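>>> next come a sequence and a model predicted from it.
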Amino acid sequence: MNDLDLVRTMRADAPIPSQRRLDAGRERLLAAIGSSSPAGGAGRTPRRRFGGVRGMVLAGGVAAVAAVAVAVQVGVRPVTLNTTPAAESAKYTDLMVERAAFGWLPDGLRANGYVADRQGKEFFQVTAQEGKAAVTLTVYGRGKEPALPHLPGGVPGRRIPAEPVNGRPAYWIFQPDPNGQSSFELRWQYAPGGWADLEGNGLRGDGAELTRTAYRIAESATFGGARPIAMPLHVDGVPGGLTPKRAVLDKGAFGEVSALLEFIVTGPSDGMSITATKSDGTMGTGVSGRPGKSVPGRPRPNTKLNGHPAYRSPSLVHVYGVNGFDIRISASGSVLARLDKTGGVVGLFNRTTVLGLDETNWTTNPVN
């Protein structure tokens, strides 16, 4: 399973194993997008596969903004909605940068899913998925070789000898099966101190054909890029001093279009998440069991915000049908306290510009 999986059975510092079942693939990105919310809001966000990236505080200088005019873009012209209390302006850069890229891919596949994770051991991941076939490339932050994952059933992973990739050491974590097993995972050292994993699922061919496919993909992959990846929203007034935790972008992998930005301060109980998910035209029906408890699934609207059906609570806002997306913002702890000075989570929504489904309108500067 790739890094859009949320497997909770592993220790926090160990990689999570590949799931080897393509029918679970769609849940990978859905789980990354749909279940994210800081603790104290809608429940603690599960960690993503390889434990994640070392957090980096990217907040720059802070300047007061007298009033922020908010726009939700309709077509190509933003429409001003209203203003909110003065909000901080802090700089957060490189939230989603293409640290690794595919070269050659089998016919019909293209890169359409990305994860940048800064929890623990840093990694960037790109997925190409179509139908039952999926390929995922993961590059880790420079340093020690990542821990071996456990295999399905909790079996400890082991290094299976493999031919070098571009002359550098490599080994299989899960080797193509001569009987036609369609999954594999290959790890190699692409540079001194630099490690990468390549996973394949649902690809056609016998063991020898899948081995050739894996090596052709691995040998043509590139690393160390700095191209920013555009996202479908822009949010103003995110407080300074936060640590970017994770960014996820799905551009059609497993049938979804969605984006996620997460930030923390000192731990999971002090954080914020901002999610945009392509609207399916429906609204949630979830209700809280009792006051103070989180709402399961998508919440039932209890108000309207800027004309859109919405659910609103002190720590969570979920707004339906905003320029093609459903928007969810949650915050907790000290982050929520700081947001409350500028209108809370609703104020942050009012400072959000949703850029629609046309990727040519998306921005490489999603925050502030």
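Thanks, I have it.
>>> only C-alpha atoms from now on, for both contacts and neighbour counts.
Noted.
>>> just checking, what packs against the helix or strand hosting Arg99?
Assigned by DSSP states H and E, Arg99 belongs to strand 97-101. In this structure, strand 97-101 packs against strand 123-130, strand 133-140, strand 222-228, with contacts taken as 3 or more CA pairs under 8 Å, 6 or more residues apart in numbering; DSSP states H and E.
>>> as TSV, the ones you listed with distance to Gly108 and mean neighbour count would be great.
What follows is the helices and strands packed on strand 97-101, written out as TSV (distance: least, CA to CA, whole Å; neighbours: other CA atoms under 10 Å):
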stretch	distance to Gly108	mean neighbour count
strand 123-130	7	25
strand 133-140	9	24
strand 222-228	20	13
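>>> residues in contact with the strand holding Arg99?
116, 124-126, 137-139, 221-229 (CA atoms under 8 Å, 6 or more residues apart in numbering).
>>> between the residues you listed, which sits nearest Thr275?
Ala116 (14.8 Å; CA to CA).
>>> so that closest one sits right up against Ala259, yeah?
No. With contacts counted by CA atoms under 8 Å, Ala116 stays clear of Ala259, the gap being 11.6 Å.
>>> between those two, what contacts are shared?
With CA under 8 Å, 6+ apart as the test, Ala116 and Ala259 both reach Ala247, Val248.
>>> on that earlier part again, which of the helices and strands packed on strand 97-101 sits closest to Leu249?
So among these, strand 123-130 is nearest, using CA to CA, at 9.6 Å.
>>> included below, for side-by-side comparison, is a second structure:
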Amino acid sequence: MIEDMDVARLMRAEVEAAEKPSAVNIERAMIAGRRQRWYARSAGAALAVVAVAVGAVTVPGLVAPDRSSPPSLEMVGALAPLEPYTGEVTSPDASRIPAALETIDPTVQYVRFGWLPSGLASLQYGAGLSQTGGLGVFLNGHAGDPQNWGGVSVHLYPKGVTPPAPQVMGIDQRAPTVSTAPAPDVRGAAATFTLYDVDGTDRLSLRWQYAPDGWAAVDVSPWAAGQDAREIALHVAQKLRFSTTERVQMPAQVMGVPQNLRLIYATVNGPLTPDGWRWYASVSYSAEPPTANPGTQWAKTLDVSFSPYVVMTDKIRAELNGKLLHEPPNTTIDGHQAAFYAAADPSWMERLDVLDVRGMVVRIDAHRGTLDEQGTKGLFQRLDLAGAKPDWRPSLMVD
């Protein structure tokens, strides 16, 4: 399952890629390629660890609450235990997912925010198979610090998967539980508050079942003084908008992908402010079958991403502080400046960045063997970019 620490890393990596990437280091890319192949070879041995990481084992305090005998407070960590919640609970949104998700379709917008507190800077949504091996859905409101996760996150877990404790360091290290306490019903289902100690800071998790045997969680890491994480979590949870038919909105359509590739992951993010230009969208395809372990599926992928093309100004140069905004072009394609790089290692990858395509930068990363002989340049010419707009924004909030 995609987790908060993964979200923070993904957002940091994607913001860096969208805003201020440096020139491609082919040697570094080859090292990364070898690392991915190592993950693929060792994935069998790691499956037990991944199973724990994605919640295949029930975590204490996360069993559905018994209405007749609410769980007692259990002091485990060093932070103050939760107090009983006595505040008001807003009425729930009527949308629902009728049955626990058995598969995750990356093209579906399963959840959107209906309400958020002030002080958040950006939103991100992702669905499918994460690089850490978890299958699920996340929706994140981030407070803006790329080094530390502060904000609100929503997770939807597939059928039978119990929410794990937050990740602290590595896939096998989990935050200790401080306390658990009963929460008011969420959308008609019994719910539980769990407080974790994540590197000495509070992380509150509100858990309930969105459908029988299908868990949902709203996690809150306070980002401002005086915030009541329980009130925020309850309000966010009650106002979520669920759907199994709404499609993820993308800035352009990826066309011409070989039929042997499967879409395994999609993510979009963007600013909350109307004038912000920092947005990002990407899709990932795998050449491996769905029965392969997650490491193998991610070891041979095609990734297509979109971000805004920005004309350099003195203000932006000052913000970048000497870093590059886009890869330096070394060729042209269809009249657009482009940067093309191919690693010497034939089992690794080639990368194509095409600049100022209807106000966007289009990036295509492909492991060898995922595309035909025309490679990334041929795929770029097959993309549907007719409706692309530089002021595109993901639709992650209910209008």
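Ah, there it is. Predicted model, so just to flag it, every value in this text is computed and none were measured.
>>> quick check: TM-score for this pair?
TM-score for the superposed chains, counting by TM-score structural alignment, normalised by the length of the first structure: 0.63, backed by 282 aligned residues with a CA RMSD of 4.2 Å.
>>> rewinding a little: okay, the strand holding Arg99 of the first structure sits on what stretch of the second structure?
Counting by TM-score structural alignment, strand 97-101 of the first structure falls onto residues 108-112 of the second structure.
>>> where does the closest residue in space to Leu371 of the second structure that isn't next to it in sequence land in three-state SS?
Nearest non-adjacent residue to Leu371 of the second structure, counting by CA to CA, 6 or more residues apart in numbering: Pro258, 6.7 Å away. Recorded secondary structure, Pro258 of the second structure: coil (DSSP: H, G, I helix; E, B strand; the rest coil).
>>> aligned partner of Ile333 of the second structure in the first structure?
In the first structure, Ile333 of the second structure lands on Leu305 (TM-score structural alignment).
>>> quick one: the closest residue to that match other than its chain neighbours from Ala221 of the first structure, how far?
Of all residues beyond its chain neighbours, the one nearest Leu305 of the first structure is Val319 (7.2 Å), with distances taken as CA to CA, 6+ apart. With distances taken as CA to CA, to the nearest Å, Val319 of the first structure is found 39 Å from Ala221 of the first structure.
>>> between these two, which one's more packed in?
Val319 (27 against 18; other CA atoms under 10 Å).
>>> check which helix or strand covers the more buried one.
Counting by DSSP H and E, Val319 of the first structure is part of strand 316-322.
>>> which helices and strands does that strand pack with?
strand 308-312, strand 325-331, helix 344-350.
>>> what's the closest of the ones you listed to Gly200 of the first structure?
Using CA to CA, the nearest of those to Gly200 of the first structure is strand 325-331, at 30.3 Å.
>>> what's the mean deviation for that closest one versus the second structure?
For strand 325-331 of the first structure, the mean deviation from the second structure after alignment is 1.1 Å (mean CA distance after the TM-score superposition for the first structure).
>>> now do that strand against strand 316-322, angle only.
170 degrees (axes from the mean of the first three to the mean of the last three CA atoms, to 10 degrees).
>>> quick one: contacts of strand 325-331 of the first structure?
37-38, 40-42, 270-279, 315-320, 345, 348-349, 354, 356.
>>> the second structure: matching residues for that one?
With TM-score structural alignment as the criterion, strand 325-331 of the first structure aligns to 360-366.
>>> quick one, which of the helices and strands packed on strand 97-101 of the first structure is nearest to Gly157 of the first structure?
Here strand 133-140 is closest among these (CA to CA), at 17.2 Å.
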